[in-house]
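In: build me a model from this:
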Amino acid sequence: MTDSQWQKQSDDSYLITGSLNRDSVPKIWQAVQQWQPESSRIEVNMEQVKRVDSAGMVLLIHLIEHAKKQNCHIMLSFVPKQLKTLFQLSNVEEYLGGHLKN
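Out: Take a look at the predicted model:
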């Protein structure tokens, strides 16, 4: 299996690949913490995310907060069904509603 990664595609587009779980989140968070958005609106494509757990969900919430502090709005696209279920079970759907692209 390939490593999970946070990859820049363009100034306003990023890709997350692999698994977002307790094993991969620390590595991805290191990259995200140093990230400086180059646009006021960023799309994060999750089409290649194979598996996600609660640690991955928390990473995404922190990513959204990190971007907000830098006047950037994150939109998550191709959100896996498994993650949408975690959002529902954790009662964070309302908070993330403006960040989910259909």
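In: drop to CA atoms for contacts and neighbour counts, all remaining ones
Out: Noted.
In: what comes into contact with the longest helix along the chain?
Out: For the chain, the helix that runs over the most residues, judged by DSSP state H, is helix 54-68. For helix 54-68, the external contacting residues (CA atoms under 8 Å, 6 or more residues apart in numbering) are 20-22, 25, 29, 32-33, 37, 73-74, 83, 86-87.
In: go again using 6 Å as the cut-off
Out: 20-22, 74 (CA atoms under 6 Å, 6 or more residues apart in numbering).
In: so how far is residue 91 from residue 45?
Out: Counting by CA to CA, to the nearest Å, the separation of residue 45 from residue 91 is 23 Å.
In: wait, I meant residue 23
Out: Distance from residue 23 to residue 91, by CA to CA: 24 Å.
In: and if you look at residue 8?
Out: Using CA to CA, residue 8 is found at 30 Å from residue 91.
In: please provide the structure for the following sequence as well, for comparison with the first:
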Amino acid sequence: MLKYNVLKEGKIYQVILTGDFDIESTEVINEALIPELMVADKVNINFEEVPFVDSSGMGLLITLVNKLKENRTKVTISNVNDEVYGIFDLLQLPEILGKEVFH
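Out: Modelled structure (predicted):
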């Protein structure tokens, strides 16, 4: 099960994810995390503690980033492990979301 912690410095938010980013994450992201982040000017999503992402998690990540961008929030994704980034790269996620998003 995915868990998250949000660290706030003014309107700059650091989201630390822990666990698998999969279909079970949908409720957590859509009902809790997205509404909380809509007031931020900048959001960094830290994937350091995310060992696994499946196809539903990919769709969820695209939704999360796009909703924040529509809200004019600057979004970055950091500390993605090599295995997960390999999947992101294979599915062209950096091209879809923008290479500037990944750090």
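In: can you calculate the TM-score here?
Out: Here the superposed chains carry a TM-score of 0.80, computed using TM-score structural alignment, normalised by the length of the first structure; 99 aligned residues with a CA RMSD of 1.9 Å.
In: circling back to that earlier point, now the element after the longest helix of the first structure, going C-ward?
Out: Per DSSP states H and E, the first helix or strand lying C-terminal to helix 54-68 of the first structure is strand 73-77.
In: what's the mean deviation for that following strand versus the second structure?
Out: Aligned to the second structure and superposed, strand 73-77 of the first structure gives a mean residue distance of 0.7 Å (mean CA distance after the TM-score superposition for the first structure).
In: what angle sits between that strand and helix 54-68?
Out: Between the axes of strand 73-77 of the first structure and helix 54-68, defined by axes from the mean of the first three to the mean of the last three CA atoms, to 10 degrees, the angle is 140 degrees.
In: for strand 73-77 of the first structure, packing partners?
Out: strand 41-52 (3 or more CA pairs under 6 Å, 6 or more residues apart in numbering; DSSP states H and E).
In: so which residues make contact with the strand it packs on?
Out: By CA under 6 Å, 6+ apart, the residues outside strand 41-52 of the first structure that reach it are 12-21, 72-79.
In: how about that strand: buried residues?
Out: 42-46, 49, 52 (16 or more other CA atoms under 10 Å).
In: ok, stretch 4-17 of the first structure next?
Out: Within stretch 4-17 of the first structure, the residues that count as buried by 16+ other CA under 10 Å are 4-6, 13-17.
In: and stretch 83-92 of the first structure, by the same measure?
Out: For stretch 83-92 of the first structure, by 16+ other CA under 10 Å, it's 83, 86-87.
In: sitting in strands, which of the residues you listed do you find?
Out: Of these, none are assigned to strands by DSSP state E.
In: using TSV, lay out the residues you listed together with distance to residue 59 of the first structure.
Out: Formatted as TSV, those follow (distance: CA to CA, whole Å):
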residue	distance to residue 59 of the first structure
83	12
86	13
87	12
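In: before we move on, back to that, mean deviation, the longest helix of the first structure versus the second structure?
Out: Mean for helix 54-68 of the first structure is 1.1 Å (mean CA distance after the TM-score superposition for the first structure).
In: what is the orientation angle of that helix with strand 41-52?
Out: Using the same axes, to 10 degrees: helix 54-68 of the first structure against strand 41-52 is 170 degrees.
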